[in-house]
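In: Here is a sequence with its predicted model. Questions after.
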Amino acid sequence: MSDGFDRAPEQERPQDSVSQQNSESAMAKPQVVVAPVLMSKLSANAPEFYPSGYSNYTVSTTAYEDGCEDYPTLSEYVQDFLNHLTEQPGSFETDIEQFAETLNSWVTTDDALQELVELIYQQATSIPNFSYMGARLCNYLSHHLTISSQSGTFRQLLLQRCRAEYELKDQAAKGDEATRKRFHAFVLFLGELYLNLEIKGTNGQVTRADILQAGLRELLNALFSNPVDDNLICAVKLLKLTGSVLEDAWKDKGKVDMVEIIQRIENVVLDAHCSRDVKQMLLKLVELRSSNWGRVHVTSTYREATPENDPNYFMNEPTFYTPDGVPFTAADPDYQEKYQELLEREDFFPDYEENGTDLSGASDAYLDDIDDEMDPEIEEAYEKFCLESECKRKQ
């Protein structure tokens, strides 16, 4: 006898079919229920999903390690990473280590190192707002690239490239608008390098490159010697960026270079034929320097703070309003008097003697007054509620 999972033949005679139906109904064999097949559009070959904003630079670089025919050149790989940092500057911390490791296995010749330096320099001086990121990148690579070619280390080649541009400063400051624009980008990049490029001394101390400090001084001279508007604007940007650090460094060496620069600015404001807006920018810069570049070295402690020496002395005090809607704060000379009048008029506190009278009795009396004024229906409902609650508690 066949079981319930046997398949019927494809062609069946009519009489056999009738007898088979009678037999099946008599035996009442169980029916097999076949679950519906769910169709899915998911595929194991689908590309990996990444949420918006996710940095997929790591994934794109691993494709280069699979021996594909479109394996990139050093220039393509570096430019890809620089564009990645330009679009997602926040990914610097997460991606820079892998980038440096890849370069250590790739940059093994003098030409490759020179090409790397040139690519970073061009990106930092041609893409707006990349000078800061470029300076950070240069500082990281100067400490983590292991190659030291016959031409020098990464930092040495970088400074040589900057030196070549620096030598053209006088011609560039006098050049046409496009030439001056490239020169200004170089000036600001050198300022970022001065702030971010760390030089480790023999004792492990970290210092800035003094050669860049001297170079920035001469670049300012070139800009002020050709006082057209865009040169002066570049000088203002550079001093806002590095002025406080430069002045501190010069003061430590007993130099008065910043005093000379400020004098130069004042002369430009008086004599140069620049626009009124640029002159205003220069005057604002002089004002900024006179306030120690906006820095506050000494702050008053809480006990020393007074309305005279602390502008925020009354900052945390409340603001009150008179019946006429006029605001007054603790900074108001009549604050105490108005505040006391407000308390007396509103009768915020009950009268009590100054000898330490206990206020608990007053509070009880206040509650008794409230009980006396309770509506009878409310009082009855309240008592009923208390009784029901007590019964439930005992159960």
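Out: Okay, I see it.
In: Every contact and neighbour count from this point should use C-alpha atoms.
Out: Noted.
In: for stretch 229-241, which positions count as buried?
Out: For stretch 229-241, a neighbour-count test (16 or more other C-alpha atoms under 10 Å) marks 229, 230, 231, 232, 233, 234, 235, 236, 237, 238, 239 as buried.
In: Including secondary structure and distance to residue 157, could those residues go into TSV?
Out: Below are the buried residues of stretch 229-241 laid out as TSV (DSSP: H, G, I helix; E, B strand; the rest coil; distance: C-alpha to C-alpha, whole Å):
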residue	secondary structure	distance to residue 157
229	helix	33
230	helix	30
231	helix	28
232	helix	30
233	helix	29
234	helix	26
235	helix	26
236	helix	29
237	helix	26
238	helix	24
239	helix	26
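In: next up, a second structure to put side by side with the first:
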Amino acid sequence: MTDSFDRTPGAGRSRPKLGSPSPEDLGRLAEAGDGSAKPSTFSQHEPLRQPKTSLPLADGGVGSAAESRGTQSPLQGSSILSIDAPEFYPFGYTEYQEVPYEDNSEGYYQDVTLAELVQDMLSHLNASPGSFELEVEGIAATLNEWVTTEETLQELVELIYTQSTSIPNFAYTGARLCNYLSQHLAISPASGNFRQLLLRRCHTEYEQRNDAVKGDEVTQKSFHSYVLFLGELYLNLEIRGPTKRATILLEALKNLIDALLSNPVDGNIICAVKLLKLTGSVLEDDWKLNGKTEMDAVVAKIRNIQLDSTCSSRDVKAMLLNLLELRSSDWGRVVSGASAVEATPDNDPNYFMNEPTFYTDDGVPFTAADPEYSEKYQEIVDRECYCPDFSEENGTEECYEEEDGMDPEIEEAYEKFCLESERKRRQ
């Protein structure tokens, strides 16, 4: 049994071969069946099926080929696509409608209030005070379009006053703006124009001066800002008259100074000093023009406060002393300035103003106005290195001490430095 067993893989098994059946197979099939020999399923290949539709003709489509056979194309009549069909929009779609742009300057600020507009303008001027001359004309033109009623004019005055007395260092620019608007705002209702309403607003604060100088720190600080703003208004608000300034402000400033000095706490005194440094020379000139000596009375009060050891701090007393010295020099002005040719240390107090300041070994400063200037200056020249010439190559000053010379180690290091510099320069 083992001898007849074939161990070859696949031995004893055979796969039917595809192709035509043998005569023996046909005979067996005829005997088993009804005598009709049927071909095997693995007979020769069936012929290819004819296409359901004919290929399109050269000059027509499917419809043309079907028409040529007298039959209807399967695609004909079933398609609803058409170039004339309306556009399809999904559910919830909103068609975009482009709004034409209109260059209408009147509607540019239609969503902005007057307060916001003025706030933006003043913030811009505060950030760029140098652009005042370039911007103020446009600001006035814009405000003329907005301020057309008595209510808006009153609101404008209040806005500018509030910003000028609350923004630090804006009093000067605010006063200049008030002066320009008082001359260029077109509206002038029966209640008063811009300048009249502004002075009326300042008068309201002026009437509370006696209580403000005795109030708390916040009240005093607000009052001090008002005082300095009024001083700027006095210098910048132009009106018709010989002095081109509001006379009513001259009297108001005198009373404000008296109120500040009547309660000589540090804050009030500092405010009075700032006001007098700002307007002292102009106030005294205007008082003298009117035949008054009001500045002498103010200086007398300041001197009494400066001599009183209990009414102010040491730093404030130093400020008062500097103010008194400033007034004694006619507020820093030269009454009769000598010509440049005739100027001498005796007739020109500013003769030594631009001279440099030197220091001795002990740190004591001295200038050309010092009587011993020549001797002290010569000592400095003899002691230290003085070199008027500069090196043309590297722009550094060449300075040597010819008498003492340099230390040997320093000289050796310097020579190495020069050689290294020369080597790098030639590379």
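Out: Arrived safely, thanks for sending. Values in this document were obtained by computation on a predicted structure and should not be read as measured data.
In: Of the buried residues of stretch 229-241 of the first structure, just say which sits nearest to residue 304 of the first structure.
Out: Checking these against residue 304 of the first structure by C-alpha to C-alpha gives residue 239 as the nearest, at 34.4 Å.
In: quick check, nearest of the buried residues of stretch 229-241 of the first structure to residue 21 of the first structure?
Out: residue 237 (96.9 Å).
In: State the distance from that closest one to residue 65 of the first structure.
Out: 43 Å (C-alpha to C-alpha, to the nearest Å).
In: Read off where the one helix or strand residue 125 of the second structure maps to ends up in the first structure.
Out: Using DSSP states H and E, residue 125 of the second structure maps to helix 114-127. The aligned range for helix 114-127 of the second structure in the first structure is 74-87, by TM-score structural alignment.
In: Could you list the buried residues of the matching stretch?
Out: 77, 78, 79, 80, 81, 82, 84, 85, 86.
In: looking at the first structure, where would I find the counterpart of stretch 281-290 of the second structure?
Out: With TM-score structural alignment as the criterion, stretch 281-290 of the second structure aligns to 244-253.
In: Checking residue 314 of the first structure next. Helix, strand or coil?
Out: coil (DSSP: H, G, I helix; E, B strand; the rest coil).
In: what about it, neighbour count?
Out: 15 (other C-alpha atoms under 10 Å).
In: residue ranges for the helices of the stretch 301-427 of the second structure, please.
Out: 314-328, 373-383, 408-426 (DSSP state H, counting those that start in this stretch).
In: how about those helices, which one is nearest residue 62 of the second structure?
Out: helix 408-426 (89.1 Å).
In: I'd like to know which of the buried residues of stretch 74-87 of the first structure is nearest to residue 211 of the first structure.
Out: Taking C-alpha to C-alpha as the measure, residue 211 of the first structure lies nearest residue 82 of those, at 26.6 Å.
In: Quick check: that closest one touching residue 123?
Out: Yes: taking C-alpha atoms under 8 Å as the definition, residue 82 of the first structure is a contact partner of residue 123 at 7.3 Å.
In: which residue is nearest the middle of the second structure?
Out: residue 127 (7.4 Å; C-alpha atoms, centre = their mean).
In: Next, the angle from the next helix or strand after the helix holding residue 125 of the second structure to helix 114-127.
Out: The helix or strand immediately downstream of helix 114-127 of the second structure is helix 132-146, counting by DSSP H and E. Helix 132-146 of the second structure and helix 114-127 are oriented at 180 degrees to each other (axes from the mean of the first three to the mean of the last three C-alpha atoms, to 10 degrees).
In: Can you find the partner of residue 196 of the second structure in the first structure?
Out: Per TM-score structural alignment, residue 196 of the second structure is aligned with residue 156.
In: Residue 173 of the second structure now?
Out: In the first structure, residue 173 of the second structure lands on residue 133 (TM-score structural alignment).
In: What are the contacting residues of the helix or strand where that match lies?
Out: Residue 133 of the first structure belongs to helix 131-144 when assigned by DSSP H and E. By C-alpha atoms under 8 Å, 6 or more residues apart in numbering, the residues outside helix 131-144 of the first structure that reach it are 85, 89, 100, 120-121, 123-125, 153-155, 185, 188-189, 192-193, 196-198.
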